[in-house]
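*Asks:* Let's see this in three dimensions:
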Amino acid sequence: MTPLLFSLYTSTSSADILLNFRTTFVSTSGQVVYDARSICVHYVTTWLFVDLIAALPFDLLYAFNVSVYFGVHLLKTVRLLRLLRLLQKLERYSQYSAVVLTLLMSMFALLAHWMACVWYFIGRKEIESPGSWDIGWLHELAKRLGSPYVLSTLVPASDSSVPANSSQWNLSEVGGQGSWNSSQYNGNTSGGGAVAETTPGGGSFGVLGGGPSMRSSYVTSLYFALSSLTSVGFGNVSANTDSEKIFSICTMLIGALMHAVVFGNVTAIIQRMYSRRSLYHTRTKDLKDFIRVHRLPKALEQRMLEYFCYNANTVKLLKDFPDELRADIAMHLNKELLQLPLFESASRGCLRSLSLIIRTSFCAPGEFLIRQGDALQAIYFVCSGSME
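*Replies:* Presented below is the predicted three-dimensional model:
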């Protein structure tokens, strides 16, 4: 994490903790709680501990060269628990297909990123292993890119042939130079390579350097993870050691599950996104088939199609709402009409009742709204356009 991103994350996490002490919540009875003390107690007993661990400045330990154990790194995974809270908040948008689709693809990308990190971790451990360093996928990638791993041998300053205030480094390419045993070295190493103790010349230490860049290694790891999860598996990045093969098997099993869960839902969501459009085209086709079978005149056909395309069926859309809500919506839709001088003396209850029985009609050019001698069954108001 760059210093800028680290500072941004730390500041936003700290601000989020402070804001959560002043953020209302919904109780089990479904009521919004505004009491400050209840909010504090609720936050302390739920998410405060997780947020505090997630906001710990782990990167400062590296900035000051503080040695940390492997278990400390696992505390970073607590930050992933905050995703659960995000998912709970996004649940209210689950009726929007685009939101669910974006969420599913984001989860798939996150899983691929985790798989890529584990794949690189396994490859790095195989490089540091004396029995499988020359067959791991990272070794194969280094050979193809022309950047082999290099074992830098450090002769301690206590050696009689080296001055007390200096260290001597001997570089040798990893490959064909006997065996070496992996061990930890307490000294600081430049470049962050793995440290190994060489068997020949006892007392010397080696730092594993060189190899492909971190960017190239991550891109290759992500490529392998995605190709395995999607059941493509081109084979140009393959598992060679037992550890890599076991991880590949697990990745394939997870990929099969992801196909059933993620991609199955993606297919259903895409179909749902286009269901209304498909229904519209189906109804249009049925109308055209009706016109063709009954051989309706061209002018009548044009009027029917224009009415179907431009008429908004408000009654059908609002029929599932309660009467109180339908009345408010209808008053808003017909507010210009209800502001006419004809309705100035009408009460609000009368206007609400009238708004529920108002129907919007679209008349194509040349169409007769009412003919002479017809019984008048409604009052017509011209909202737009003109008539003779």
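*Asks:* C-alpha from now on. contacts and neighbour counts both.
*Replies:* OK.
*Asks:* Not counting the helix or strand containing residue 5 itself, show me its contacts.
*Replies:* Using DSSP states H and E, residue 5 maps to helix 3-20. Residues from elsewhere that reach helix 3-20, judged by C-alpha atoms under 8 Å, 6 or more residues apart in numbering: 43, 48, 51-52, 54-57, 59.
*Asks:* this one next, for a side-by-side:
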Amino acid sequence: MSMRGSMTLPVPPRKPSDVLTNSVDMTYRQHFFAMFQPSADNKLAIKLFGSVAAVTKERERIASSKHWIIHPASNFRFYFDLFMLIVLLANLMILPVSISFFNDDFSIPWIVFNCFSDTIFFIDLVCNFRTGIINPENSADVVLDPREIARRYVRTWFFVDLISSIPFDYFVLVISIWDDDFAKSQIVHAGRALRILRMAKLLSLIKLLRLSRLVRYVSQFQEIYFLNIAGVFMRIFNFMCLMMLMAHWSGCIQFLVPMLQGFPRDSWVVINELEHAAWFEQYTWSFFKAISHQLSIGYGRYPPQSISDSWLTVLSMLTGAFTYALFIGHASNLIHSLDASRRQYREKWKQVEEYMAYRKLPRPLRVKIGDFYEHRFQGKIFDEEAILGELNDPIRELIINYNCRDLVSSVPFFSHADPNFVTAIITKLKYEFFLPDDIIVREGTLGNKMYFIQEGLVEIYMEAKEPGGQSKIITCLSDGSYFGEICLLTRTKRVASVRAQSCCSLFSLQSDHFNSVLNEYPLMRQALESVAAERLNKIGKDSTIIQRTSSSSQLQTVADLTNTDYMIRPATPFIVDSEEPFGYLRSTSGSPTLIIPSNHWRRSSVVPPTPTIPDAPHVAQAKTNATPTFGLGPSNSQNGEPHETQALLRDGRSADLSSSLDTSRLHSSRPHTTLNAKPLSTNNNSTNDNFEDVIITLSDNRNTAQQVLLPKRR
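*Replies:* Next comes the predicted model:
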């Protein structure tokens, strides 16, 4: 039986060194080809495509094209264009000098420079056929098809680049080596003609073209790498460099024309005895003559004597005057735009002056207004709110945190607070400035903001009770203090006045922002309430209003969250912790323990004693209905006696609460009394402005319990 069909040749095992070599080769190959593809660390690629994922997708598109293409956003193209910029600038500076002052010089350095430059330009010509083209209509669309790239390049700048890349100097050098006699007799004139042709070629064609392309790339480079931060100075510097380059070319032409004429006796070169001088001396006087023409300050050392010098002078002056006018206009425009905020301040102040003159304001008031603008804006005006509004939240928070760093570090209330609370507060602060003797807060007015002092000194005082009396100074506050929180916590009028003693930089916080933040951080509310209560006690005011207003605000918040129709509370309650989601209340002045009602029966987990009214009822149950119902239980083991109750409705109507004994022992081992509020009569003289809804008074035959509020949510 033949085994020929199933026989296989043994495969020799691969050596570990071969595997390692292949792996290293593959790594180098990947890194090499990655240079020609867009990279995530290339800012041009990020700008074109927007994200790292989009750059990765573009790399996949290049890999699927199956063509070797240099991407315009690759690192190779970036460094190559930067290198081309340096070579181009060297050619623009060296070639005119060489052609004008070294026309017969075939030295080794000059030959090396020419060969190197022409080789680089030829490599650039080849690379342009393999470099993707960015679509001007859609920057994210890069042409990668080699045929389309070649078609677009041939239709634009290919022939200009081709002519500029032909090595004329190589031909002259080969001819000079091949025929020494011919070189000695003819090479000088041929070389000079070719050099003139090369200069015209470089200056009129490729150099101008490549200069514009590379200038655009430099502008893009500045924008991508954030050099546009100093863009005004960079543009002025670029324009000055362009003026110097124009003067450089003009100076070379000023010497080249007399040289081509064989230095006539009436030429400026012969008059200045420069035909046999050193090249640097010749260039110096040529450059001086060109600068004098461009700035229109003279003709150099001597005025022109020949026709050719006169025409050169006219041409140089016209070019210089045009360039100088462009420079002055461009520079003035840039300087004008550089100081936009100060210019806007001057325009605003001019309007203020015209307004004060129109309204015929008195001189002291005008001085005060001027002081305000001077100290508040310090000579510059900009729309900070609009600037911050254009930024995203993280950057905006960083800026605000930095601007308020002194405030945060100086206010103890902030330095010991939760960082999230501090951030939530300072992002809602508004900067305000006050001059000495400005009344920041006036006693008896409704307040809608509180203030934090960043810099300055304020005086808190109470107005005199009688006309002609002395105001009472309570205290003075300085950097790091705050005031105005009492009216926001109590929702009442200002209890004292505040006057600036010096120039004050304050940050204000609106009441709606104040309440929204404190609702998220109840511990910080308690800290503010504690300070506010101390300040009220200091000026002889009732501090219990802080607790009443606080519980009212939090009860309404809980009612909104639990979607209840009714809730009850004592007149002066405060909130204590509870495991129940709806919480429960207890009064410090002996009022009943209350529970927030919901859409089903609830029972408070704690029924504390009432020290001031021993037999007062405790509200242990609550239920929402069209008619509010409360379950009441006595504080002792005995059955509760009938309670005389009366309700005062929001519209002024009074109502009686009927009582009856209920022994069903709902949720408790104690009997309950159910009271129903029913409107019976109208009493227009009985109103309550402090609350919007129903006030109920519970009492028995011996004592009257605290008032409880029954607000009905609309």
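*Asks:* And the TM-score between these chains?
*Replies:* In this superposition the chains share a TM-score of 0.58, using TM-score structural alignment, normalised by the length of the first structure; 293 aligned residues with a C-alpha RMSD of 4.6 Å.
*Asks:* Drop anything exposed from the contacts of helix 3-20 of the first structure.
*Replies:* Neighbour counting by 16 or more other C-alpha atoms under 10 Å classes 43, 48, 51, 54-55 among the contacts of helix 3-20 of the first structure as buried.
*Asks:* Can you tell me how far the counterpart of residue 328 of the second structure in the first structure is from residue 251 of the first structure?
*Replies:* By TM-score structural alignment, residue 328 of the second structure lines up with residue 263 in the first structure. Noted for residue 263 of the first structure: a distance of 16 Å to residue 251 of the first structure, by C-alpha to C-alpha, to the nearest Å.
*Asks:* quick one, which of the two is more surrounded?
*Replies:* Using other C-alpha atoms under 10 Å, the more surrounded residue of residue 263 of the first structure and residue 251 is residue 251, with 23 against 17.
*Asks:* isn't the more buried one right up against residue 229?
*Replies:* Yes: Residue 251 of the first structure sits in contact with residue 229 when judged by C-alpha atoms under 8 Å, with a separation of 6.3 Å.
*Asks:* quick one: the helices in the stretch 201-350 of the first structure?
*Replies:* Per DSSP state H, counting those that start in this stretch, the stretch 201-350 of the first structure carries helices over the ranges 214-229, 242-258, 264-273, 275-294, 298-310, 314-318, 323-333, 335-338, 348-357.
*Asks:* Comparing these, which comes out most buried?
*Replies:* Most buried of the helices of the stretch 201-350 of the first structure by mean neighbour count (mean count of other C-alpha atoms under 10 Å) is helix 214-229; its value is a mean of 19.
*Asks:* who does that one touch, helix- and strand-wise?
*Replies:* Counting contacts by 3 or more C-alpha pairs under 8 Å, 6 or more residues apart in numbering; DSSP states H and E, helix 214-229 of the first structure is packed against helix 97-128, helix 242-258.
*Asks:* 10 Å - rerun?
*Replies:* helix 97-128, helix 137-145, helix 242-258 (3 or more C-alpha pairs under 10 Å, 6 or more residues apart in numbering; DSSP states H and E).
*Asks:* what residues are up against the aligned residue in the second structure for residue 357 of the first structure?
*Replies:* Aligning on TM-score structural alignment places residue 357 of the first structure opposite residue 428 in the second structure. By C-alpha atoms under 10 Å, 6 or more residues apart in numbering, the contact list for residue 428 of the second structure reads 400, 507-510, 513-514, 517.
*Asks:* Tell me, of those residues, which are also contacts in the first structure.
*Replies:* Using both residues aligned by TM-score structural alignment, their matches' C-alpha atoms under 10 Å, the first structure keeps these contacts from these: residue 400.
*Asks:* Just the contacts of residue 428 of the second structure: which are in strands?
*Replies:* 507-510 (DSSP state E).
*Asks:* and those, which are buried?
*Replies:* Neighbour-count burial (16+ other C-alpha under 10 Å) is assigned, among these, to 507-510.
*Asks:* just checking, what residue in the second structure corresponds to residue 383 of the first structure?
*Replies:* Match for residue 383 of the first structure (TM-score structural alignment): residue 454.
*Asks:* Give me the neighbour count for that match.
*Replies:* Residue 454 of the second structure has 24 neighbours, counted by other C-alpha under 10 Å.
*Asks:* Tell me roughly how far the helix or strand hosting it lies from the first structure on average.
*Replies:* Per DSSP H and E, residue 454 of the second structure falls inside strand 449-455. Compared with the first structure after the fit, strand 449-455 of the second structure shows a mean deviation of 1.5 Å (mean C-alpha distance after the TM-score superposition for the first structure).
*Asks:* And for residue 211 of the first structure, the neighbour number?
*Replies:* Residue 211 of the first structure: 19 neighbours (other C-alpha under 10 Å).
*Asks:* ok, now which ones touch it?
*Replies:* 138-139, 141-143, 145-150, 217.
*Asks:* Over to residue 103 of the first structure?
*Replies:* Residue 103 of the first structure neighbours (C-alpha under 10 Å, 6+ apart): 87, 90, 94, 97, 109.
*Asks:* okay, now the fourth one: neighbour count?
*Replies:* Residue neighbour count, defined by other C-alpha under 10 Å, stands at 17 for residue 97 of the first structure.
*Asks:* Can you tell me the closest non-neighbouring residue to it?
*Replies:* residue 269 (5.8 Å; C-alpha to C-alpha, 6 or more residues apart in numbering).
*Asks:* The one you found and residue 98 of the first structure: what is the separation?
*Replies:* 8 Å.
*Asks:* Can you tell me, leaving aside adjacent residues, what's nearest to the corresponding residue of the first structure for residue 372 of the second structure?
*Replies:* Alignment note (TM-score structural alignment): residue 372 of the second structure maps to residue 307 of the first structure. Of all residues not flanking residue 307 of the first structure in the chain, residue 362 sits nearest, at 6.1 Å (C-alpha to C-alpha, 6+ apart).
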